[in-house]
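K.L.:
for reference, the sequence and a predicted model appear below.
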Amino acid sequence: MMIDWSRERILILAPHPDDETLGCGGLMRKAKEAGAEVYIQFMTVGDTADNSARGLSTADERYGEVKAVADFFDWDGWDFAFPGDRYHLKLDAVPRFELTNAIERHSPLSIETLRPTTVIAPHRTSYNQDHQVTAEAVHTALRPSNTRLRHHPRLVLAYEEAADQWRYDAAPSPNFFVELTEEQVEAKIEAMHLYGSQTHDHPHTRSDLTLRSLAVLRGMHSSVPYAEAYHMMRWLA
């Protein structure tokens, strides 16, 4: 199955800044090189305790990182649906109705407004609660219905992150692979460096070696040098 990425309008749902790059960094570079439109709907951001020397990354710092990554990938638009400490790492306390409505129709980058051809979201089996509820809300927002009344993207994918495997019921083997060049893999890693508050040395799930190794592994699984892997939820040919 070949996709002409130049014809795609891609909407990526990211629970937090960096998830879109960890899961789709190679695809974003490949698609933009082909001429696609790429939009990022972030769900939330806030001050975050971390393992850095300072012990904290601030929301303002994260916004600055997003702007740098947006310029790097040349995104066509990005937005935060639920910004602030009230929501950050607490999306599981927000009613599914509110999350789904933001994704479906109330956000500036909603499915109703943007009418994307491709939607990519986190996988439900992530250990992170914000990832889980984002995945479930996207699943609800993209429910089957009358196509004359609601927009239905042709392609719906769930992206993976190395950390998602930290579950006894981790996601099954992926069934959709996007071939990447070495330059596209390196672009993904370079973009993660722009998320300076979130990058770590190896061994860590967000280290350079982890990202490069996962691209090599998924490439081997699909008989190419490098790839990103996804779980396909819908494909309308």
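P.N.:
On my side now, so go ahead. Numbers count the residues shown, from 1 in each chain.
K.L.:
when you work out contacts or count neighbours from here on, use the C-alpha atoms and nothing else.
P.N.:
Will do.
K.L.:
you'd agree D201 is up against S207?
P.N.:
Yes. In terms of Cα atoms under 8 Å, D201 counts as a neighbour of S207; the distance is 5.3 Å.
K.L.:
more crowded one of the two?
P.N.:
Between D201 and S207, counted using other Cα atoms under 10 Å, the more crowded position is S207 (18 against 11).
K.L.:
helices along this protein, start to end?
P.N.:
Secondary structure of the chain by DSSP state H: the helices cover 19-34, 59-73, 96-101, 111-114, 129-141, 182-194, 208-221.
K.L.:
so which of those helices is nearest L89?
P.N.:
Evaluated with Cα to Cα, those place helix 129-141 nearest to L89, the distance being 5.9 Å.
K.L.:
name the helices or strands packed onto the closest one?
P.N.:
On a contact count with 3 or more Cα pairs under 8 Å, 6 or more residues apart in numbering; DSSP states H and E, helix 129-141 meets helix 96-101, strand 118-122.
K.L.:
and the ones you listed, which is most packed in?
P.N.:
With neighbours taken as mean count of other Cα atoms under 10 Å, the helices and strands packed on helix 129-141 reach their highest mean count in strand 118-122, at a mean of 25.
K.L.:
need the contact list for E61.
P.N.:
S197 (Cα atoms under 8 Å, 6 or more residues apart in numbering).
K.L.:
residues near S52, how many?
P.N.:
12.
K.L.:
same thing with F73?
P.N.:
19.
K.L.:
quick check: it vs R29, distance?
P.N.:
In this view, F73 and R29 are 6 Å apart by Cα to Cα, to the nearest Å.
K.L.:
and for A170?
P.N.:
The value you get for A170 to R29, if Cα to Cα is used, is 27 Å.
K.L.:
try this one next to it:
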Amino acid sequence: MLELGKERILIIAPHADDEVLGCGGLIEKARKHGNEVKVLIGSVGDILFRHNEHGIVDAATRRKELNNALTHLDCKDFEILFEHKESAMDTIPKNQIVSKLDRIMDTFSPTMVFIPYPSYHQDHQVLFQASIASLRPDSRRKLKIIAMYEYPLIVWQYPKIHDVGELYLDITGAIEKKIEAFCKHTSQIRTGEHPLAPEKIKKWAETRGMEIGVPYAEKYHLLRAMLI
């Protein structure tokens, strides 16, 4: 489907870096074949990272890293939904989040939507719930695929979702570009055995690839698919 160059793909991510962690290979392959890709980031703001030697990373740095990462993947269409609400999206009335998503669904008219698997983080949970509300059945929308993407910290799942389908994407030819794009999020890089260390992100993709018999893959949890 991606090779046809006719898809309009919407990726909804809570934070800057989640888009690459979950869908970096998808973005690279989709753009390579001429498909439209739009990335929505829930919020970017000043935030304290204990792993970062400078402590607080400001919103301007986060936006610059996001732009650099997506530019590396040839994705120029991105939007930040709320300023200065990072790690505090649970303080935003849910109807405001859904209204913004509805507007973008109507104007961008995606054929595929990828939303975050809800983890322990409150922003992931809030954006997942708002996405589900916005993706309610609507005869005006012709969505081929609605799926949840995962990221390495899904190993601490809350809650674990059952009764969903499995969707894999072979990213063997895109794995290096995915890792390079993640490394553009300089403030997010961890080292050693942390799941967000670049070598561990690559290992995660290798594990998913092993499940389908390819060197590297991304796994998506399928919520709905429609053949057209």
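P.N.:
Cool, the structure landed. On a predicted model such as this, the values are computed, not experimentally measured, just so you know.
K.L.:
got a TM-score for the pair?
P.N.:
The TM-score (TM-score structural alignment, normalised by the length of structure 2) is 0.93; 225 aligned residues with a Cα RMSD of 1.6 Å.
K.L.:
now F49 of structure 2. Nearest residue, chain neighbours left out?
P.N.:
Residue nearest to F49 of structure 2 in three dimensions, not counting chain neighbours: G55, with 5.5 Å by Cα to Cα, 6 or more residues apart in numbering.
K.L.:
need the counterpart of K203 of structure 2 in structure 1.
P.N.:
Matched by TM-score structural alignment, K203 of structure 2 corresponds to S213 in structure 1.
K.L.:
likewise Y216 of structure 2?
P.N.:
Match for Y216 of structure 2 (TM-score structural alignment): Y226.
K.L.:
my read: that match touches E183, true?
P.N.:
No. Contact criterion Cα under 8 Å: Y226 of structure 1 and E183 do not qualify, at 10.2 Å.
K.L.:
those two: who's more crowded?
P.N.:
Y226 (25 against 12).
K.L.:
next up, the contacts around that one.
P.N.:
E179, L180, T181, E182, V185, A215, V216, L217, R218, G219, M220.
K.L.:
give me the distance between it and F177 of structure 1.
P.N.:
For Y226 of structure 1, the distance to F177 of structure 1 - Cα to Cα - is 10 Å.
K.L.:
shared neighbours, the two?
P.N.:
R218.
K.L.:
which position in structure 1 aligns with D90 of structure 2?
P.N.:
D90 of structure 2 maps onto D92 in structure 1, by TM-score structural alignment.
K.L.:
contact partners for that match?
P.N.:
With Cα under 8 Å, 6+ apart, D92 of structure 1 has these contacts: Q129, D130, V133.
K.L.:
so what does G192 of structure 2 match up with in structure 1?
P.N.:
G192 of structure 2 maps onto H202 in structure 1, by TM-score structural alignment.
K.L.:
center of structure 2 - which residue?
P.N.:
Among the residues of structure 2, E19 comes closest to the average C-alpha position under Cα atoms, centre = their mean, at 3.1 Å.
K.L.:
just checking, it touches L26?
P.N.:
No. Look at E19 of structure 2 against L26 with Cα under 8 Å: they stay out of range, at 9.8 Å.
K.L.:
what's the average distance of the lengthiest strand in structure 1 to structure 2?
P.N.:
In structure 1, assigned by DSSP state E, the strand with the most residues is strand 226-235. Superposing on structure 2 and averaging over aligned pairs (mean Cα distance after the TM-score superposition for structure 1), strand 226-235 of structure 1 comes out at 0.7 Å.
K.L.:
got the angle between that strand and helix 129-141?
P.N.:
In terms of direction (axes from the mean of the first three to the mean of the last three Cα atoms, to 10 degrees), strand 226-235 of structure 1 departs from helix 129-141 by 40 degrees.
K.L.:
just how off-centre is strand 226-235 of structure 1 within its chain?
P.N.:
12 Å (Cα atoms, centre = their mean, to the nearest Å).
K.L.:
buried ones in stretch 36-50 of structure 2?
P.N.:
E36, V37, K38, V39, L40, I41, G42, S43, V44, G45, D46, I47 (16 or more other Cα atoms under 10 Å).
K.L.:
in the residues you listed, find the pair that's most separated.
P.N.:
E36 and I47 (30.9 Å).
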